[in-house]
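J.: turn this into a model:
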Amino acid sequence: MKAKIIGFFCLLFISYSSISQNTCSAYYPFEEGAKFEITSFNKKGKKESVVNYEITTIDNNVATIKAKISDAKGKEVTTTEYNITCNGNSVSIDFKSLMNPDLFKQYKDMEMEMSGTNIEFPNNLDVGQTLKDANLKMTMNMSGIKMNMSINMLNRKVDAKESLTTVAGTFDCFAISYNTEMKMGMKMNYKIKEWIAKGVGVVKSETYNKKGKLMGYSELTSITK
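T.: Purely as a prediction, here's the structure:
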């Protein structure tokens, strides 16, 4: 059971990846109709899931993103939506985006109640910068049995500027790291590394266990406007 739970959480914080050229947001989507794809892999490079995103509407500086989650064979598992709000000098990303695609796949038939603190990104990222923490709290109801889960993103820091290549292209990125603390009956801690590019969003994300061993990764595999 522990191994399964770890698998559900090993590819966190990918669902807010995006594309944008709008001056409102340097790093996140404010272009209606934009589409992008994130593919998740295990530590050995085997494909585990694919998430296809589309910016469906933009209204009063709020972009709605629809996400279609598929398994490794391309079979659709479920769909979800979340919002990104432009606040002038930064963007606020719905805390629901913290939800890993594997969790949606596992718990798609359960009733869920969510609350939390949105993920914030300033438009003026710089090396050495400290970013605000974020969190998600969720209650799942399974046949009258309630389960509580929390995810905390802590110690978010901009570490470096690096060039990164995926099948979607080569991008100039800021490298960001943070700690993820999850509680669901037991507490689990992970180290996340991600690379974010201006006008693209998150290009790649890696998840490490508390011993520093790679558990899985996700990367941008296509973008279209």
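J.: contacts, neighbours, all on C-alpha from now
T.: Noted.
J.: regarding Lys4, what is its secondary structure?
T.: helix (DSSP: H, G, I helix; E, B strand; the rest coil).
J.: tally of neighbours for it?
T.: 8 (other C-alpha atoms under 10 Å).
J.: give me the buried positions along stretch 93-109.
T.: 93-102, 104-105 (16 or more other C-alpha atoms under 10 Å).
J.: make a markdown table out of those residues and add distance to Phe171 and secondary structure.
T.: Below are the buried residues of stretch 93-109 laid out as a markdown table (distance: C-alpha to C-alpha, whole Å; DSSP: H, G, I helix; E, B strand; the rest coil):
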| residue | distance to Phe171 | secondary structure |
| --- | --- | --- |
| Ile93 | 22 | strand |
| Asp94 | 25 | coil |
| Phe95 | 26 | helix |
| Lys96 | 27 | helix |
| Ser97 | 23 | helix |
| Leu98 | 24 | helix |
| Met99 | 26 | coil |
| Asn100 | 24 | coil |
| Pro101 | 25 | helix |
| Asp102 | 27 | helix |
| Phe104 | 29 | helix |
| Lys105 | 30 | helix |
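J.: next, the second sequence, to be compared with the first:
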Amino acid sequence: MKTLITIIAAFISLTSNAQCSDSFFPFEKDKTLEYTEFNQAKESQGTISHQVTSSSESLAMVKTTAFSKSGKELEKDTYAISCDKGDIQIDVNQYIPSRIWKKFKEKKKEIEGNFIVIPKILEVNQKLPEGNVTMTMEGRPRIEWKVKVYIKDRQVKGKEELTTPAGTFETFVIEESIDIGIDLSSLKEYSSFYQITWYSKNNGIIKKERYGRKEGPLLGYSLLTKSE
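T.: Have a look, this model is predicted:
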């Protein structure tokens, strides 16, 4: 009986791994994706390296390293990508502005929210689940600081073959709107922007564009320039 249970468990694990290996993220240990960041004028602002440091049948840990355009190392961070039956689950925390993470990195935080899901099977015009996250931090006595992020109006805009210095990829194009509310005592800020992301099977994000609003001017973009 114990042997049978072991065989079944191994089969489930292998099946799950096979499902996740055909998802919109490279679940491959030591896989490294390098993105070049461009500003509104399409000028390079530096690069960010994403390295898969560990990977199982349902979870990948990724280390990021940011470099200036001169090649100077700026900062490091880590995040997790999970997989459920081939559907990618992205932590919504990644949508919190980096300047907020940097400023309050050492503060005690409570984070509540859900995942952004990239289904294993995508179709043009498909509507995708929304996501949200609230980060609450301790401020001055009896004062709470909050950051709220809502990701909404998510839809598969189309399919596109995209060529970058890293190669040529078949991609699905996903559009979404992002609302951010920041209440940090003296700082109250509310902003919205529109984002388009190109996803490729087994490769992850190939390109990401950011706009102040839908059909507004381009604010900047990220492009996959190295994959190894």
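J.: could you pull out the helices for structure 2?
T.: 2-20, 98-103 (DSSP state H).
J.: so how far is the last one off the chain centroid?
T.: Between the centre of helix 98-103 of structure 2 and the centre of its chain there are 16 Å (C-alpha atoms, centre = their mean, to the nearest Å).
J.: structure 2: strands as residue ranges?
T.: Counting by DSSP state E, structure 2 has strands at residues 32-39, 44-55, 59-67, 73-84, 87-91, 109-113, 115-118, 131-138, 144-164, 167-184, 187-200, 204-211, 218-227.
J.: specify the residue positioned farthest from the middle of structure 1.
T.: For structure 1, the C-alpha farthest from the mean C-alpha position belongs to Gly144; by C-alpha atoms, centre = their mean, that distance is 29.6 Å.
J.: circling back to that earlier point, of the strands of structure 2, which is nearest Pro26 of structure 2?
T.: strand 204-211 (6.3 Å; C-alpha to C-alpha).
J.: the closest one to strand 144-164, inter-axis angle?
T.: 110 degrees (axes from the mean of the first three to the mean of the last three C-alpha atoms, to 10 degrees).
J.: and strand 204-211 of structure 2, which stretch of structure 1?
T.: Alignment of strand 204-211 of structure 2 against structure 1: residues 201-208, by TM-score structural alignment.
J.: how much does that stretch stray from structure 2?
T.: Following superposition, stretch 201-208 of structure 1 is found to deviate from structure 2 by 0.9 Å on average (mean C-alpha distance after the TM-score superposition for structure 1).
J.: next one: that stretch to chain centre, how far?
T.: That offset, for stretch 201-208 of structure 1, works out to 8 Å (C-alpha atoms, centre = their mean).
J.: do stretch 70-89 of structure 2 as well
T.: Using C-alpha atoms, centre = their mean, the offset of stretch 70-89 of structure 2 from its chain centre is 7 Å.
J.: gap between the two ends of it?
T.: 34 Å (C-alpha to C-alpha, to the nearest Å).
J.: what does stretch 85-98 of structure 2 give?
T.: Rule used - C-alpha to C-alpha; the end-to-end distance of stretch 85-98 of structure 2 is 30 Å.
J.: quick one: distance of that stretch to the chain centre.
T.: 5 Å.
J.: go through stretch 24-41 of structure 1 and flag the buried ones.
T.: 24-32, 34-41.
J.: who's in contact with the counterpart of Thr65 of structure 2 in structure 1?
T.: In structure 1, the residue matched to Thr65 of structure 2 (TM-score structural alignment) is Lys68. Going by C-alpha atoms under 8 Å, 6 or more residues apart in numbering, Lys68 of structure 1 touches 51-53, 76-80.
J.: CSV please, covering those and showing neighbour count and distance to Leu164 of structure 1.
T.: Formatted as CSV, the contacts of Lys68 of structure 1 follow (neighbours: other C-alpha atoms under 10 Å; distance: C-alpha to C-alpha, whole Å):
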residue, neighbour count, distance to Leu164 of structure 1
Val51, 25, 20
Asn52, 19, 21
Tyr53, 25, 21
Glu76, 15, 29
Val77, 18, 30
Thr78, 16, 30
Thr79, 17, 29
Thr80, 15, 29
